[in-house]
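> For reference, the sequence and a predicted model appear below.
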Amino acid sequence: MSHSMVGETVEIDGAGNTSIEAYRARPAHDGRRGGVVVIHHMPGFDRATKEIVRRFAELGYDAICPNLYHREAPGAQPDDAAAAARAAGGVPDERLVGDVAGAAAHLRGLPTSNGRVGVIGYCSGGRQSVLAACRLDVDAAVDCYGAFVTGTPPADHPLQVGNLVPLLGDLRCPLLGLFGNEDRFPSPAHVDELESLLRRHGKQFEFHRYDDAGHGFFAVNRPGYRVAAANDGWDRIATFFAAQLGGR
C-alpha cells in the first residue's frame, strides 16, 4: 500500500449549518476505509494537531479535525484563537456535538468511506470525544486524558463545562481511554469513577493507565511528553480503530 497522502484545509458544515474550517488528510489511493474525527486540545487547531490528523491518514484512514474556534477567531493564529475561546468560556457542548456531527457526515460522504467513523480527542477534546460518543452515532471513541468526564471543575477553571456523568448511560460505541497516573484532571480517582460508571451501565470500554505520565503525555512539543506512554498509547489506538473501523 502506498504511504502517499493528501492534506488540505477544507470547509465543512458545522453546528447550525455554519461553514467552519477543518483540516483533512487522507491516503492518496482508492479503496474503502474508515474515518477518524480528531478533536483538538484546548490550545487549539495547531500544527501538532494537524500532524495527528496526518498520522491517521498514514495509518490508512480518512481523517479530519474541525477548527472548534473558527467562529471566535476566524483566520487567527492558534494561540490567539484559543485565548479568544477561553475568554468566551470555551466551546458550548451543543455546538461541539454539531461540529463533530458535521465532520463525521463529511467523512461518511467521501467516496472512499466504508460508513464507519471513530472520534478521538486530547485534553479538553478527550471529554468532548466522550460527549460526542454519547450523543452521536459513531462507531468508536478514544478519550486521551479528558478532564471532567467525571469530577467537578475547580472554580478557576477557564471553561464553562460540567461533567458527563448523566450522559454515560447513553454511550453508543466502544470507548478506549488512555490516562496518566500523575494527572490531576483527570486524576486516578476520576478514572476509577468513570470505569465504575461504565461498568454499571454495561458499556464496552478498555482503559490503560501510565506511571510517570501526567496530562498531555502525547504532546511531542510540550514538557509533559512521555515517549514510552505515547508509543504504547499509539499502538493501542491503532489496534482499537483497526478492530472497530475496519477498511484499512
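It's in.

> C-alpha from now on. contacts and neighbour counts both.
Noted.

> Contact partners for residue 80?
Counting by Cα atoms under 8 Å, 6 or more residues apart in numbering, residue 80 makes contact with residue 73.

> And the helix or strand encompassing it, what's buried?
Under DSSP states H and E, the secondary-structure element containing residue 80 is helix 78-87. Applying a neighbour-count criterion of 16 or more other Cα atoms under 10 Å, the buried positions in helix 78-87 are 78, 80-86.

> same question, stretch 194-204
Residues of stretch 194-204 classed as buried by neighbour count (16+ other Cα under 10 Å): 194-195, 197-198, 203.

> Presented hereafter is structure B, for comparison with structure A:
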Amino acid sequence: MSDSLIGSLSATTVRMTGHDGDEIEAYLARPEGGQRRGGVVVIHHLPGYDRATKEMVRRIAELGYDAICPNLHYREAPGAAPDDAAATVRAAGGVPDARLVGDVAGSLAYLRALPTANGRVGVIGHCSGGRQAVLVACQLAVDAAVDCYGAFVTGTVPEGFPLKVTNLVDQLPALGAPLLGLFGSADTHPSPDQVAELERILTEQGKDFELHTYEGAGHGFFAVDRPAYNVPAVQDGWERIAAFFAKHLGE
C-alpha cells in the first residue's frame, strides 16, 4: 500500500455490534474497488464523534484502508450533537475502559468481515483516543497502533481529575503490536517527561515502537477545527502514519 492518496471513496453511517452485544452507531469510509486491503479503527477524542474525526476517517480511507469509527458516546446520547454527548459522558467520568475495548473489538470484527479485508487491522486515536489505542493494543490482537498525544498512558492522574482513568504502565508489558506515537513538546498531557517515561518502558520491554515529538506543538495539534492545529506537525505526522500503516497493514 503506498502513502499516496487514492481517488474515490464512499462514506456512510452504519450500525455495528459493540460491547456486550449493544448495537451502536459508527462511521465507515472505504476506498472504491474490490482490492484486498487492511482496516483501521479510528477512536474519536473526548470531544466526541464529530466532523473533524470523520475527516480523519475519510483520510485513512484515502490512504487505501477500510476505516471505521465507533460512536463511543452513542449509548448515553443517541442522536445528540457531539458537544452535548461529550458533556454527558464527561460528567459520568468518561467511557469505561472495558466498554471501549468491547466497542473496538466489535469494530475490528466488522472490518475483518468485509469482503476486501486482507486480515490486517490497526487502530489510531487522538487525545483520550490515543491512550485508548494503546489500551487496545495491550488487550486485543491488532497489527499496528498509533497514539496521537494520548494522556495518561504513563504519568500520574491528578487528584480530582474528572475522568475515571488510570495510566497504562502495568499493561504496557502486554503491548502486542508495533506502536507509533506522535507528541508535542508544548503539551502537558502527556508532558515530555511522560513521553520519555513511555520510551523508557517500551525500550526495557523490548517493544517495537517509534515515538516522535514536534517542537512547539501543543495538545490537539491534529485538530483542524481548533487553535492548536499545527500545519508542519500535521503534515509530517500524516506522512509517518501513512508509512507506518503501509508497513504493517499492507499485503
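Looks like it came in fine. Source: prediction; values computed, not measured.

> And the TM-score, once the two are fitted together?
After superposition, the two chains reach a TM-score (TM-score structural alignment, normalised by the length of the first structure) of 0.98; 247 aligned residues with a Cα RMSD of 0.9 Å.

> Now intersect the buried residues of stretch 194-204 of the first structure with the helices, please.
Cross-referencing those with the helices (criterion: DSSP state H) gives 194-195, 197-198 as the overlap.

> Tell me the one of these nearest residue 136 of the first structure?
Nearest to residue 136 of the first structure out of those is residue 198 (Cα to Cα; 17.4 Å).

> show me what contacts that closest one?
When contacts are counted by Cα under 8 Å, 6+ apart, residue 198 of the first structure is found next to 168-169, 204-205.

> ok, of these, which come out buried?
By the neighbour-count criterion of 16+ other Cα under 10 Å, the contacts of residue 198 of the first structure include these buried positions: 168-169, 205.

> any chance you could map the strands in the stretch 101-250 of the second structure?
In the stretch 101-250 of the second structure, strands defined by DSSP state E, counting those that start in this stretch lie at 117-126, 144-148, 179-184, 209-214, listed in chain order.

> Output those strands in a markdown table; the columns should cover distance to residue 74 of the second structure.
Shown next, in a markdown table, are the strands of the stretch 101-250 of the second structure (distance: least, Cα to Cα, whole Å):
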| stretch | distance to residue 74 of the second structure |
| --- | --- |
| strand 117-126 | 18 |
| strand 144-148 | 23 |
| strand 179-184 | 28 |
| strand 209-214 | 32 |
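
> looking at those, which is closest to residue 63 of the second structure?
Ranking the strands of the stretch 101-250 of the second structure by their distance to residue 63 of the second structure (criterion: Cα to Cα) puts strand 117-126 first, at 13.2 Å.

> can you name the residues of the first structure that that closest one overlays?
With TM-score structural alignment applied, strand 117-126 of the second structure matches the range 113-122 in the first structure.

> same thing with stretch 207-221 of the second structure?
On the first structure, the counterpart of stretch 207-221 of the second structure by TM-score structural alignment is residues 203-217.

> Give me the distance between the two termini of that stretch.
26 Å (Cα to Cα, to the nearest Å).

> and whatever residue of the second structure lines up with residue 143 of the first structure, how many neighbours?
Matched across to the second structure, residue 143 of the first structure falls on residue 147, judged by TM-score structural alignment. A count of neighbours around residue 147 of the second structure, defined by other Cα atoms under 10 Å, yields 26.

> now swap in the one 4 residues further on and tell me
Neighbour count for residue 151 of the second structure, taken as other Cα under 10 Å: 28.

> looking at it, it is touching residue 189, isn't it?
Yes: when contacts are counted by Cα atoms under 8 Å, residue 151 of the second structure is listed as touching residue 189 (4.8 Å).

> Compute the distance between residue 201 of the first structure and residue 95 of the first structure, please.
Relative to residue 95 of the first structure, and taking Cα to Cα, residue 201 of the first structure is found at 26 Å.

> Tell me where the first structure has helices.
Listed from the start of the chain, the first structure has helices (DSSP H) covering 47-58, 78-87, 93-108, 124-135, 188-200, 227-245.

> possible to save the ones you listed as JSON lines with distance to residue 151 of the first structure?
As requested, these are exported to JSON lines (distance: least, Cα to Cα, whole Å):
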{"stretch": "helix 47-58", "distance to residue 151 of the first structure": "26"}
{"stretch": "helix 78-87", "distance to residue 151 of the first structure": "20"}
{"stretch": "helix 93-108", "distance to residue 151 of the first structure": "17"}
{"stretch": "helix 124-135", "distance to residue 151 of the first structure": "12"}
{"stretch": "helix 188-200", "distance to residue 151 of the first structure": "6"}
{"stretch": "helix 227-245", "distance to residue 151 of the first structure": "24"}
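
> Mean neighbour count, those: which tops it?
Burial among the helices of the first structure, expressed as mean neighbours by mean count of other Cα atoms under 10 Å, is greatest for helix 124-135, which shows a mean of 26.

> after superposition, how close is that one to the second structure?
When the second structure is overlaid, helix 124-135 of the first structure sits 0.2 Å from its aligned residues on average, using mean Cα distance after the TM-score superposition for the first structure.

> what's residue 108 of the first structure in contact with, if anything?
With contacts defined as Cα under 8 Å, 6+ apart, the neighbours of residue 108 of the first structure are 35, 114-117.

> one more time with 7 Å
Contact analysis of residue 108 of the first structure by Cα atoms under 7 Å, 6 or more residues apart in numbering lists residue 115.

> ditto for the one 10 residues further on
When contacts are counted by Cα under 7 Å, 6+ apart, residue 118 of the first structure is found next to 35-37, 138-141, 245.

> With residue 28 of the first structure instead?
Under the contact definition (Cα under 7 Å, 6+ apart), the residues listed for residue 28 of the first structure are 4-6.

> Could I get these in JSON lines, plus columns for distance to residue 90 of the first structure and neighbour count?
As requested, these are arranged in JSON lines below (distance: Cα to Cα, whole Å; neighbours: other Cα atoms under 10 Å):
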{"residue": "4", "distance to residue 90 of the first structure": "36", "neighbour count": "11"}
{"residue": "5", "distance to residue 90 of the first structure": "32", "neighbour count": "15"}
{"residue": "6", "distance to residue 90 of the first structure": "31", "neighbour count": "13"}
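
> In a markdown table: those, plus distance to residue 226 of the first structure.
Formatted as a markdown table, the entries for the contacts of residue 28 of the first structure read as follows, by distance: Cα to Cα, whole Å:
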| residue | distance to residue 226 of the first structure |
| --- | --- |
| 4 | 28 |
| 5 | 28 |
| 6 | 29 |
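
> Among those residues, name the ones in strands.
Secondary structure assignment (DSSP state E) places 5-6 from those within strands.
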